[in-house]
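Asker: Okay, predicted coordinates and the sequence, questions at the end:
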Amino acid sequence: MRRLGAYAAVLALAATVLGLTGTPRATAAPARATQAEIPAGVTAGVAVFDRTTGTFTERINETLKFRSASVVKLLIALDYLRTHDPRTLSAADRTRLDSMLRSSDDTAASYYWDLGGRTAIIDRTVAQLGLTDTANPPAGYEETWGYVALSAADTVRIYRYILDTASAPVRDYVMGNLRQSTRCGTDGFDQHFGIAGSFERPWAVKQGWSGFGSSGGCTPKPPTTAFAAAGVQGSAQPSAQRAAAAVDLTREALHTTGTVGAGDRTIVAVFTLHPDGTPYGTAYTDLGRLTRSLDVPGAVRPSGTWFGTWSSGVNVRPRPTTVDSAPLTTLPAGVEVLVSCQKLGQEVTIPPYTNTWWAYLPQYGGYVTNIYITSPGNQLPGVPVCSS
């Protein structure tokens, strides 16, 4: 865990974020969705489709086009599997495709983007799937797969094709990988936001993020490809590529797409753009709040209380101690987390604060010291003590 810089800065910041001058920033996990909550300054496109009834439960700007970031990897995979049986893939192909779908591997996406003829992939899949809002990257950026335009409505069509039209081997292979989405993407970004953070399993997700620089919560990894080849996921765009286009290429983008519930009952697509300069943890939190507010049939919402956090590099550990308890992961800076219980553990001191209470984060499977939870006092109000 990184300490804040100057001691005076710690005092000023902690007094604010820890709620020493106000009430704790905590919200009870909703029992059921009521009305979509779009945070101020956020542009959202939402489509929620109940496959059991064949109806939409949410439609908000569903045809608005967004730069796809890594959601387009669904189309890249489908195009390759159009001519390659998942059951007979080479070991190299299986490794690349698995990593692209589970861990949003940019290098793998760039490999198949080039192999498939770049924009020809989009031309073929638009025709095959009957997409109406999907478009190739702006002229001059054909190599950048992350600039493909997608809408929430077309994303629902993509999942409906995978689930109801694609061959069983393709359906099972793609959805099987999305069910195994890893906590961290290969670029070091925590990708279990939105659907993955709002609902209990079963779910399957393909996420997308673009323009957030290098602070994604997980252990950072150096880029392995040039900017254009990497398709812009997670990277801040050079000014030359932040030009006006049919879709916004400037604001930070964070998207969550996939299915929720037994039998992939409900398809959820939420695309968001955030004010320029928004930190990753803030966008992660805003997208989570929006997703939790949606009417998603078949979804099971996790129990617990949501709290804000502060500082960066905050470790999540398997036990409430730093001794023989190597970090499982780190939190995106300032992200909101779900706390199910708390327990006494090792005394931790982050001057000027000392605390022996630790919060259990069920979605991370580990503990963080309560020092980093945005709430007054050492013990979190309204949170039970862990039974074991």
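Answerer: That came through, no problem.
Asker: can we go C-alpha only for contacts and neighbour counts from here?
Answerer: Will do.
Asker: which ones are touching the spatially closest residue to residue 151 that is not a sequence neighbour?
Answerer: Once flanking residues are discounted, residue 151 sits nearest to residue 65: 4.7 Å by CA to CA, 6 or more residues apart in numbering. Residues near residue 65 by CA atoms under 8 Å, 6 or more residues apart in numbering: 133-134, 149-152, 247.
Asker: looking at these, which has the most residues close by?
Answerer: residue 152 (29 neighbours; other CA atoms under 10 Å).
Asker: putting a second one here so we can go through both:
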Amino acid sequence: MKLLRGCVTAGVAVFDRQANTFTDVLNPDLQFRSASVVKLLIALDYLWDRGPEYDIPAADRARLEVMLRSSDDDAASYYWEHLGGADIVDRMVPRLGLTYTAGPPATHPGFWGYVAFTAADTVRIYRYLLDQAPTPVRGFVMGNLHQATRFGSDGFDQYFGIASVFDPAFSIKQGWSGFTGSSGFGTDRAKPVAAGVDLTREALHTTGTVGRGDRTIVAVFTLHPDGTPYGKAYTDLTRLTRTLNVPGGVLSAGSWLTTTGSGVRVRSAPNTSGAILGALPAGVDVLVTCQKKGQLIEAPPRSSEWWAYLPKYGGYVTNVYVGSGGAKLPGVPDC
């Protein structure tokens, strides 16, 4: 595992279910604020006593699906309130045999994103889901994680880490906290100083499964220096994930290149008439498989009529904002 440069703190646990062993670990019991990864516990607590049929009313199904697929915070807050807040954590810890998971600070009981998680406990949650949970529970939760949307409900691109690195079989439950513009940013005006877990630095986490049959469980938690832009954290976490030993994982093919500019649009065709499929976080690494000649784009001193194809987005971005900004990307084949 190649550690990140600078002051990034990481907790990593990679578990091969087929070999029943960990293949990568780094600070597996170090506590991080969970951000949206706690939504796994919220969903499991909701489902716990609904057997044996596990019928889910339509309204709850809609809320749970958007919470799991698109990391919707309003849905999480709804269940946090209706299921007793930190009582959810108190119930789930003994049920799943978690060791260092803990509720939010007493001064901030409504902040579900402040629940303390570790990489090792996250692996335990996925192992329960995959190997012990009733079939309807496993099917519902994992089915939604396998259908995670490209963008979260708050508009943030959540295809970092696992989703950026591996093809094609993966599931994800991501977490991000503290970035300008993210849901809930700035709402906590009085973060407790001695909370036992860092509540101030930007947090970005990638968790889920990789490989056929959900062979390997991956949990990577990271904290970044204060003020780190989302694109920088996105890139650093993805680079770290690329170095992990993940049995069964198929690395996405192509060339990794860094983008420039902010809000660069990905389009369905190599021209500005193509439908907008999304916008890239500023300064993020992207996977490029080929390039295609299209509309000339001029952004002095750069210009190019070539467009890079990004398979993870299924669309194109002008070469003006990819790599060195040359007219054509060296070493990248034509589409």
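Answerer: Great, that's in hand. Computed from a predicted structure; not experimentally measured.
Asker: what's the counterpart of residue 267 of structure 2 in structure 1?
Answerer: Taking TM-score structural alignment, the alignment pairs residue 267 of structure 2 with residue 317 from structure 1.
Asker: Let me know whether its match touches residue 328 as I believe.
Answerer: Yes: shown here, residue 317 of structure 1 and residue 328 form a contact pair, counting by CA atoms under 8 Å, at 5.5 Å.
Asker: joint contacts of these two?
Answerer: residue 366.
Asker: more crowded one of the two?
Answerer: residue 317 (24 against 14).
Asker: can you tell me how far that one sits from residue 361 of structure 1?
Answerer: Using CA to CA, to the nearest Å, residue 317 of structure 1 is found at 10 Å from residue 361 of structure 1.
Asker: secondary structure element for residue 245 of structure 2?
Answerer: Assigned by DSSP states H and E, residue 245 of structure 2 belongs to no helix or strand.
Asker: quick one on the thing from earlier: which ones among the contacts of residue 65 of structure 1 map onto strands?
Answerer: 149-150 (DSSP state E).
Asker: And the contacts of residue 65 of structure 1, which is closest to residue 199 of structure 1?
Answerer: Of all those, residue 199 of structure 1 sits closest to residue 152, with 19.1 Å by CA to CA.
Asker: What residue in structure 2 is paired with that closest one?
Answerer: That one, residue 152 of structure 1, aligns with residue 119 by TM-score structural alignment.
Asker: so its match makes contact with residue 219?
Answerer: Yes: counting by CA under 8 Å, residue 219 is a contact partner of residue 119 of structure 2 at 5.3 Å.
Asker: Now do the shared contacts for those two.
Answerer: Common neighbours of residue 119 of structure 2 and residue 219 (CA under 8 Å, 6+ apart) are 11-13.
Asker: most surrounded residue in these?
Answerer: That'd be residue 12 among those, by other CA under 10 Å, with 28 neighbours.
Asker: what's the matching residue for that one over in structure 1?
Answerer: Matched by TM-score structural alignment, residue 12 of structure 2 corresponds to residue 46 in structure 1.
Asker: Now residue 272 of structure 2: closest residue in space, sequence neighbours ignored.
Answerer: residue 295 (7.5 Å).
Asker: Can you report how many residues lie near the aligned partner of the one you found in structure 1?
Answerer: Matched across to structure 1, residue 295 of structure 2 falls on residue 346, judged by TM-score structural alignment. Neighbourhood size, residue 346 of structure 1 [other CA under 10 Å]: 16.
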